[in-house]
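Enquirer: What follows is a predicted structure for the sequence shown.
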Amino acid sequence: MGGFGRYLAAALTARIASEGMGMAVVLLALERTGSAAHGAFVLTAWLAPHVLAAPLAGAAAARTRRPRLFHVTALAGFAVAVAALTALLGRAPWPLMLAVAVAGGTCGPMVTGGLSSLITGLVPAGTARDRAYGWDAATYNAAAVTAPAAVGLVTALGSAGPAMAVLAASGALAAVLAATLPYEDRGAGAVPGAPRAGLGAGLAALWRVRELRAVTSATTLAFVGIGSLTTVSVLLATELGSPGGGGALMTAFAVGALGGSLTLGRVTSVAPDRLVRWALAGTGVALAAAAFAPSVAVTAALFALAGICDGPLLTATLRIRAQYAPDGVRTQVFTLGAGLKLTAASAGAALVGFTAHAPAAALLTGIAGLLLAAALLHLLTAARGCGRPARSGPTGPSEGAATTAAGRRSPGGP
């Protein structure tokens, strides 16, 4: 298996562990304590550090002289935290459980954006790298499909404890695979006296680069809606007479997204900024139509269509990130982008909790409106910048190693 093939295996197994945590923690808490609320508190502690840890993790990854050790340690820490929660949840004092969850969540940005940032060192710039980001995006979608199914199956056959153990083993396998990847030697090639990117460099880059500011603001707004989609799908299915149909709707969306990332996401002839707008608008239109569907079956078909439109969004976002992120803050840009999207999704989930009494069709229409507004925001933001990205550095002309100097653009978003 080549270096990129091993990367995909590491990314998939790590993201399976990450995607399965939401369901597994709640099921384990319900099994051991009789209350799903305990799982929700642990999951909140797991998710909360992501956006705060993102700039720290990105800066540390960029500065370390031993990137292999750093990435493997982060993935191993993630796996150990999952294993520890498997043993402690419902059995240990709350402060200890929450501390373990926070520690595991701190490693989370390296499972998402941190891993994706490695692709620039594995695949040469150009069409091959654009396609590589399509495959990387597919690992997120594949994990979103397989992880909940695996957790549900193992729990049904035994209990939630073994399901959590499977996730821990998946995370451990990711760490082992990451140890086999080729990494850049940053020690020998370091330039004496070269400035090191500070913790705010990635955030500054997200703001200063027009394309990256546009994609970051648009996807962050969109994920306020996406974050509430799971809850709204359950409410919608219930109103349509199928209380258990919410899972089927989200599965249809995830399967559609996987198909979209493997097909539309691999189209390199379309500029990534245009692909972002098409993906956001298409997803919004499909979900708006789903709000007025007469049955769960028709709704599921429209959710699948929405997923197909959503599939290329991550691929296009990753391509924009890689194209404009300078080497010194690339990992910060990737981890910050993932952290902002996750925070927006968490905010969306909380917002829908306050409005859950409203008709589900109205809530889904609101989600669709957010996605369409995100497409418009991207169009307006991308149209208002000035200057041209600097094109230099070892990554080649298409890589655009933009700087943060006045009048130039630097990197950005998720």
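Expert: Sure, I can see it. Numbers count the residues shown, from 1 in each chain.

Enquirer: alpha carbons only for contacts and neighbour counts from here, please
Expert: Noted.

Enquirer: how about stretch 222-241: buried residues?
Expert: Going by neighbour count (16 or more other Cα atoms under 10 Å), the buried part of stretch 222-241 is 222-238, 240.

Enquirer: nope, stretch 205-216 is what I meant
Expert: Quick answer for stretch 205-216 (16+ other Cα under 10 Å): Ala205, Leu206, Trp207, Arg208, Val209, Arg210, Glu211, Leu212, Arg213, Ala214, Val215, Thr216.

Enquirer: Would you reformat those as TSV and include distance to Gly284?
Expert: Listed next are these as TSV, based on distance: Cα to Cα, whole Å:
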residue	distance to Gly284
Ala205	28
Leu206	25
Trp207	26
Arg208	28
Val209	26
Arg210	24
Glu211	21
Leu212	21
Arg213	21
Ala214	18
Val215	16
Thr216	18
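
Enquirer: From the residues you listed, which land in strands?
Expert: Using DSSP state E, no member of the buried residues of stretch 205-216 sits in strands.

Enquirer: Out of those residues, which sit inside helices?
Expert: Residues of the buried residues of stretch 205-216 located in helices (DSSP state H): Ala205, Leu206, Trp207, Arg208, Arg210, Glu211, Leu212, Arg213, Ala214, Val215, Thr216.

Enquirer: and which of those residues is nearest Gly311?
Expert: Val215 (15.4 Å; Cα to Cα).

Enquirer: Can you give me the neighbour number for the residue nearest to Ala81 when sequence neighbours are not counted?
Expert: Leaving aside its chain neighbours, Ala81 sits nearest to Gly104 (4.9 Å; criterion: Cα to Cα, 6 or more residues apart in numbering). Gly104 has 26 neighbours, counted by other Cα atoms under 10 Å.

Enquirer: okay, now the one to match up with it:
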Amino acid sequence: MGGFGRYLAAALAARFASEGMAMAVVLLALERTGSAAYGAFVLTAWLGPHVLAAPLAGVLAGRARRPRLFYVGALAGFTAAVAALALLLGRVPMPVVIVVALLGGTCGPMVTGGLSSLVSGLVATGRARDRAYSWDASTYNAAAVTAPAVVGLVAAVGSAAPAMAVLAASGALAAGLAATLPYEVPGAGPLHPAPRAGMGAGLAALWRVRELRAITSATTVAFLGIGSLTTTSVLLATELGSPGAGGVLMTAFALGALAGSLTLGRITAVGPGVLVRWALVATGVALGVAALGSSVAVTAVAFAVAGVCDGPVLTTTLRIRSQYAPDAVRTQVFTLGAGLKLTGASAGAALVGLAAEAPAWTLVTGIAGLQLVAALVHVLAAGRAPAAVEVAPATGPSAASATARAGRRTPGAP
């Protein structure tokens, strides 16, 4: 298995563990304490540090003299926290469990954006790298499909504790595979170039480079809706007379997203900005149709189509970050972008919780509308003239290339 093949295996294993945590934590809390609220508090502690730790994680990864040790250590810390929660949740005072969840959550950015930032150092630029990001995006979708199903199955056969153990084992596999990766490939370049940048430099790049500003703003708005889709699908299925079919709808969406990332996500005939906007619009339209579905079967088909349309968004997002992120803050851009999307998703889930008494079809319609708003946000954010990015204290060739990259336009973008 080549270096990129091992990367995909590591990314899939890590993201499988991450995607399964939401269900596993809640199930384990219910099993040991009888309180779903306990699990919600722990899950909040697990997710909360993602956006807060993203800038620091990006800085540390970019400055690491031994990137292999840093990435393996981050994945090992993530895995250790999953294993500790499996042992401690419901058995020790809650503050201890919360602290463990917070510590594990600080490693979360390296599982998402942090790992994706490695692709540019493993695959040479050009069509091969575009395909690589399509495959990388598919690991998120594949994990979203399989992890909840495996957790639910293991918990049903045995208990939630073995399900958590499966997630910990997957995290350990990811750490082991990360230790075998080549961290510099001829034709691709080093994963972590020499220049250093402060914690604010990544955020500055996200704002000042218009392509990064546009994709970050648009996907954060889009995830206000997508983040609440799981809860809303359960409410919609209940409204359609099948309370247990919420998982069917989300599986249809995830399978569609996997197919979309591997097919539509590889389109390079149009500019990535154009592709993102049309994908967001199509996702919104498909979800609007789903809101009007008269049966679970019809609604599931609409969810699957929405997933196919949503698939290219992640693939293209990864490509844009890789192409336009200044060298000195590349990892920061990936971790911050992922953290902001997760924050949008968390906020969306909270909003649905507050509006849970509303008819489910109106909630789905709102999610669809947010995808259309996200497309408009992308147009507006990308429309301004690009500005050079100042990333201090980076100097020399990498700093020069960062400034040049900031001034490039996305082909096909307005």
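Expert: That came in fine, so what should we check first? Not measured: the values here are computed from a predicted model.

Enquirer: Quick TM-score on the pair, please.
Expert: Once the chains are overlaid, their TM-score stands at 0.93 when taken by TM-score structural alignment, normalised by the length of structure 1; 400 aligned residues with a Cα RMSD of 2.3 Å.

Enquirer: Which helix or which strand is home to the residue nearest to Ala81 of structure 1?
Expert: Per DSSP states H and E: Gly104 of structure 1 is located in helix 94-106.

Enquirer: Following the chain onward from that helix, which element is next?
Expert: Later in the chain than helix 94-106 of structure 1, the nearest helix or strand by DSSP H and E is helix 108-109.

Enquirer: Tell me the spacing between Leu351 of structure 1 and Asp310 of structure 1.
Expert: According to Cα to Cα, to the nearest Å, Leu351 of structure 1 stands 22 Å off from Asp310 of structure 1.

Enquirer: Also Thr139 of structure 1?
Expert: Taken as Cα to Cα, the span from Thr139 of structure 1 to Asp310 of structure 1 is 14 Å.

Enquirer: what does Leu363 of structure 1 give?
Expert: Separation of Leu363 of structure 1 from Asp310 of structure 1 (Cα to Cα) stands at 19 Å.

Enquirer: Those two: which is more packed in?
Expert: Ranked by neighbour count (other Cα under 10 Å), Leu363 of structure 1 and Asp310 place Asp310 first, with 29 against 24.

Enquirer: pretty sure the more buried one is in contact with Leu280, am I right?
Expert: Yes - Asp310 of structure 1 sits in contact with Leu280 when judged by Cα atoms under 8 Å, with a separation of 6.7 Å.

Enquirer: okay, now Pro95 of structure 2: neighbour count?
Expert: Using other Cα under 10 Å, Pro95 of structure 2 has 10 other residues around it.

Enquirer: State the distance from it to Ala40 of structure 2.
Expert: Taken as Cα to Cα, the span from Pro95 of structure 2 to Ala40 of structure 2 is 14 Å.

Enquirer: distance from the strand or helix carrying Ala252 of structure 2 to structure 1 after superposition?
Expert: Element membership for Ala252 of structure 2 (DSSP H and E) is helix 246-262. Compared with structure 1 after the fit, helix 246-262 of structure 2 shows a mean deviation of 0.6 Å (mean Cα distance after the TM-score superposition for structure 1).

Enquirer: same for that helix, what does it pack against?
Expert: helix 127-157, helix 229-239, helix 296-324 (3 or more Cα pairs under 8 Å, 6 or more residues apart in numbering; DSSP states H and E).

Enquirer: Quick one: the ones you listed as a markdown table, columns for distance to Gly62 of structure 2 too.
Expert: Shown next, in a markdown table, are those (distance: least, Cα to Cα, whole Å):
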| stretch | distance to Gly62 of structure 2 |
| --- | --- |
| helix 127-157 | 20 |
| helix 229-239 | 34 |
| helix 296-324 | 14 |
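
Enquirer: winner for burial among these?
Expert: helix 296-324 (a mean of 25; mean count of other Cα atoms under 10 Å).

Enquirer: superposed on structure 1, where does it end up, distance-wise?
Expert: Mean deviation of helix 296-324 of structure 2 from its aligned counterpart in structure 1 after superposition (mean Cα distance after the TM-score superposition for structure 1): 0.4 Å.

Enquirer: so where is that helix in structure 1?
Expert: Aligning helix 296-324 of structure 2 against structure 1 (TM-score structural alignment) gives residues 296-324.

Enquirer: Three-state assignment for Gly198 of structure 1, please.
Expert: Per DSSP: H, G, I helix; E, B strand; the rest coil, the local secondary structure of Gly198 of structure 1 is coil.

Enquirer: now do the one 4 residues further on
Expert: Put simply, Gly202 of structure 1 is helix when judged by three-state DSSP.

Enquirer: you'd agree it is up against Asp327?
Expert: No - counting by Cα under 8 Å, Gly202 of structure 1 sits too far from Asp327 to count as a contact (10.8 Å).

Enquirer: quick one: which of these two has more around it?
Expert: Using other Cα under 10 Å as the criterion, Gly202 of structure 1 and Asp327 rank with Gly202 on top: 32 against 21.

Enquirer: Enumerate every residue touching the more buried one.
Expert: Pro55, Val329, Arg330, Gln332, Val333, Leu336, Pro411, Gly412 (Cα atoms under 8 Å, 6 or more residues apart in numbering).

Enquirer: so which of those residues persist in structure 2?
Expert: For those, the aligned pairs still in contact in structure 2 (both residues aligned by TM-score structural alignment, their matches' Cα atoms under 8 Å) are Pro55, Val329, Arg330, Gln332, Val333, Leu336.

Enquirer: From Gly20 of structure 1, how far out is Leu8 of structure 1?
Expert: Distance from Leu8 of structure 1 to Gly20 of structure 1, by Cα to Cα: 18 Å.

Enquirer: Same check on Asp310 of structure 1?
Expert: Applying Cα to Cα, one obtains 20 Å for the distance of Asp310 of structure 1 from Gly20 of structure 1.

Enquirer: likewise Thr220 of structure 1?
Expert: For Thr220 of structure 1, the distance to Gly20 of structure 1 (Cα to Cα) stands at 22 Å.

Enquirer: Same list (the contacts of Gly202 of structure 1) but as TSV, adding secondary structure.
Expert: Output for the contacts of Gly202 of structure 1, formatted as TSV (three-state DSSP):
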residue	secondary structure
Pro55	helix
Val329	helix
Arg330	helix
Gln332	helix
Val333	helix
Leu336	helix
Pro411	coil
Gly412	coil
